[in-house]
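Q: need a structure here:
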Amino acid sequence: MKTKRALFSTTVLAATAAAATLSLSARPAAACGTEAYIGQICIMAGSYCPYNTAEPTGQLLQIREYQALYSLIGCTYGGDCRDTMGVPDMRGRAPIGYGTGPGLTPRAWSGKYGQEYVTQTIAMMAPHTHTATFKPSGNGGGGTAAEVKVSTDPGDTNSPAGGKYLSAASSSGVKIYNSGTNASALTPLSGVSGGGGGGSSGGTVTVNPTGGLPNGTAAPIPTVPPSIAMRYCIVLDGLYPPRP
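A: Below is the predicted model of the structure:
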């Protein structure tokens, strides 16, 4: 009976130990805990980063002090690869997945992209039209006055060539008018004078706005979405991440 109890106790202890071992081996690495993977970056809501982590602000670290981290990221984020290495600068930035997503712009590993503001240029604007009005300035008028002088003396020639004036008919049967349908028979007439119009020496063009302000202020347009600033922490000392 004692032998059976001893065997049962040994079996229970062995099973318990095996279960504990399985539980430990299957436990995922914590983001910023004591069992976090080296090189992991986590977010903290507190005022400091936990032990064995540091804020990634682009600072340089000594390679001899963080050889495991150096073997993972090298000098991707700065450093001379002899004595120093850099960590990412996460201040004011949000991480994105590197590579080329469907229909998206390719993103290189460790590349920095985006800007907080953008100033719109003419090339960025969509094609559009505006109505406009022109107000002339100067001495221009709507027309030019002309004066035609005639002679009250009787006519002394039967040809209008040479710039002759219209004159009084010598008798009631004399015809001095014509329809002028024969263009080749037309000739300049003396006694015609007119004042030249001054025309428009300038003017003002007014473009009517279609909405908003009539003139832009060239102020940069913000492109930052709603966000909340928190603290990033990078694991400097922890578990070495196994390759899959």
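
Q: alpha carbons only for contacts and neighbour counts from here, please
A: OK.

Q: roughly how far apart are the nearest residue to residue 168 once chain neighbours are set aside and residue 86?
A: Nearest non-adjacent residue to residue 168, counting by CA to CA, 6 or more residues apart in numbering: residue 154, 4.7 Å away. Distance of residue 154 to residue 86, given as CA to CA, to the nearest Å: 112 Å.

Q: do residue 14 as well
A: In terms of CA to CA, residue 14 sits 47 Å off from residue 86.

Q: who has more neighbours, these two?
A: residue 86 (23 against 12; other CA atoms under 10 Å).

Q: Report the contact partners of the more buried one.
A: 58-61, 75-79 (CA atoms under 8 Å, 6 or more residues apart in numbering).

Q: try it again with 7 Å
A: Applying CA atoms under 7 Å, 6 or more residues apart in numbering to residue 86 gives the contacts 58-61, 75, 77-79.

Q: Filter those residues down to the ones in strands?
A: Within those, residues falling in strands by DSSP state E are 60-61.

Q: Next one: the nearest residue to residue 201 once chain neighbours are set aside from residue 119, what distance?
A: Residue nearest to residue 201 in three dimensions, not counting chain neighbours: residue 138, with 5.0 Å by CA to CA, 6+ apart. Distance, residue 138 to residue 119, by CA to CA: 40 Å.

Q: Check whether residue 128 sits in a helix, strand or coil.
A: Taking DSSP: H, G, I helix; E, B strand; the rest coil as the rule, one finds residue 128 in the coil state.

Q: residue contacts, the residue nearest to residue 201?
A: Counted by CA under 7 Å, 6+ apart, residue 138 has contacts 199-202.

Q: One more, so I can put them side by side:
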Amino acid sequence: MDAYLGEIRAFPYNFAPRYWLECMGQTLQVSQYPALYSIIGTKFGGSSTTYNLPDLRHKVIAQWGQGAGLSGYSFGQSLGANSVNLLPPQLPPHTHEWRAVRKVADSSIPSSGYLANIEDTIEFKTFTAAGTNLAPLHPATIGITGAGQAHENRQPALAMGFYICVDGGEYPMRP
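A: Next up, the predicted model:
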């Protein structure tokens, strides 16, 4: 199979062909594959005697650089997150329904945080049993939504193995 040393390919099987290793971020000794080290160095981690292969488990590949109107990425930069907690600024605009009665609070209309009409006007305020002080709405008035749990943040994908040619390939000549 013709390949360049350091070339990464996706294969439709679950084993590494001869002269290839799976891209799982594993640490290799420089002395084990010195030609591959001369090409990728410690770009994906390592030290003076070791280097790491790229870790492409649970990742999609993005082109480094910057296209017109797009974010710029450095070569070897890891991007994204497996899950995200949404905050109020990221929620879509929406409303919550609530209802009130147009009557003065009395024994038939609880005055423990529900909205009630002040005398015969159209102004609504909340009342507590202690009097006319403003108080928070009763929890049943507008329900709480959400539990603050993270959601998966992944585009549809097909799981395959990514493998890097570590030996037996042609050494790529730099231009």
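
Q: Got a TM-score for the two of them?
A: The TM-score (TM-score structural alignment, normalised by the length of the second structure) is 0.74; 150 aligned residues with a CA RMSD of 2.7 Å.

Q: still on that earlier bit, can you tell me how far the residue nearest to residue 201 of the first structure sits from residue 132 of the first structure?
A: 20 Å.

Q: Residue 241 of the first structure: neighbour count?
A: Residues near residue 241 of the first structure, counting by other CA under 10 Å, number 14.

Q: Can you give me the distance of the aligned residue in the second structure for it to residue 34 of the second structure?
A: Using TM-score structural alignment as the criterion, residue 241 of the first structure maps onto residue 172 of the second structure. Per CA to CA, residue 172 of the second structure is found 14 Å from residue 34 of the second structure.

Q: With residue 119 of the second structure instead?
A: In terms of CA to CA, residue 119 of the second structure sits 87 Å off from residue 34 of the second structure.

Q: where along the first structure do the strands fall?
A: Under DSSP E, the first structure gives strands at 41-44, 53-54, 60-62, 84-86, 117-118, 132-137, 146-148, 151-154, 167-168, 192-194, 202-207, 221-222, 231-235.

Q: rewinding a little: and the match of residue 241 of the first structure, what is it in contact with?
A: 4-5.

Q: What distance do you get for it to residue 160 of the second structure?
A: Counting by CA to CA, the gap from residue 172 of the second structure to residue 160 of the second structure is 25 Å.

Q: for residue 29 of the second structure, same thing?
A: From residue 29 of the second structure to residue 160 of the second structure the distance is 26 Å (CA to CA).

Q: how many neighbours does the nearest residue to residue 82 of the first structure once chain neighbours are set aside have?
A: Closest residue to residue 82 of the first structure apart from its sequence neighbours, by CA to CA, 6+ apart: residue 63 at 7.5 Å. Residues lying near residue 63 of the first structure (other CA under 10 Å) number 21.

Q: Residue 63 of the first structure matches what in the second structure?
A: That one, residue 63 of the first structure, aligns with residue 30 by TM-score structural alignment.

Q: Am I right that that match is in contact with residue 49?
A: Yes. If you go by CA atoms under 7 Å, residue 30 of the second structure and residue 49 touch, sitting 5.4 Å apart.

Q: Compute the distance from the centre of stretch 105-118 of the first structure to the centre of its chain.
A: Computed by CA atoms, centre = their mean, to the nearest Å, the chain-centroid distance of stretch 105-118 of the first structure equals 14 Å.

Q: what does that stretch correspond to over in the second structure?
A: With TM-score structural alignment as the criterion, stretch 105-118 of the first structure aligns to 71-84.

Q: in the matching stretch, what's buried?
A: The neighbour-count check on stretch 71-84 of the second structure (16 or more other CA atoms under 10 Å) flags residue 78 as buried.

Q: From residue 83 of the second structure, how far out is the residue nearest to residue 27 of the second structure when sequence neighbours are not counted?
A: Distance criterion CA to CA, 6+ apart; nearest residue to residue 27 of the second structure, sequence neighbours excluded, is residue 52 at 4.3 Å. From residue 52 of the second structure across to residue 83 of the second structure, the span is 25 Å (CA to CA).

Q: What of residue 149 of the second structure?
A: According to CA to CA, residue 149 of the second structure and residue 83 of the second structure sit 10 Å apart.

Q: how close does residue 22 of the second structure get to residue 131 of the second structure?
A: 72 Å.
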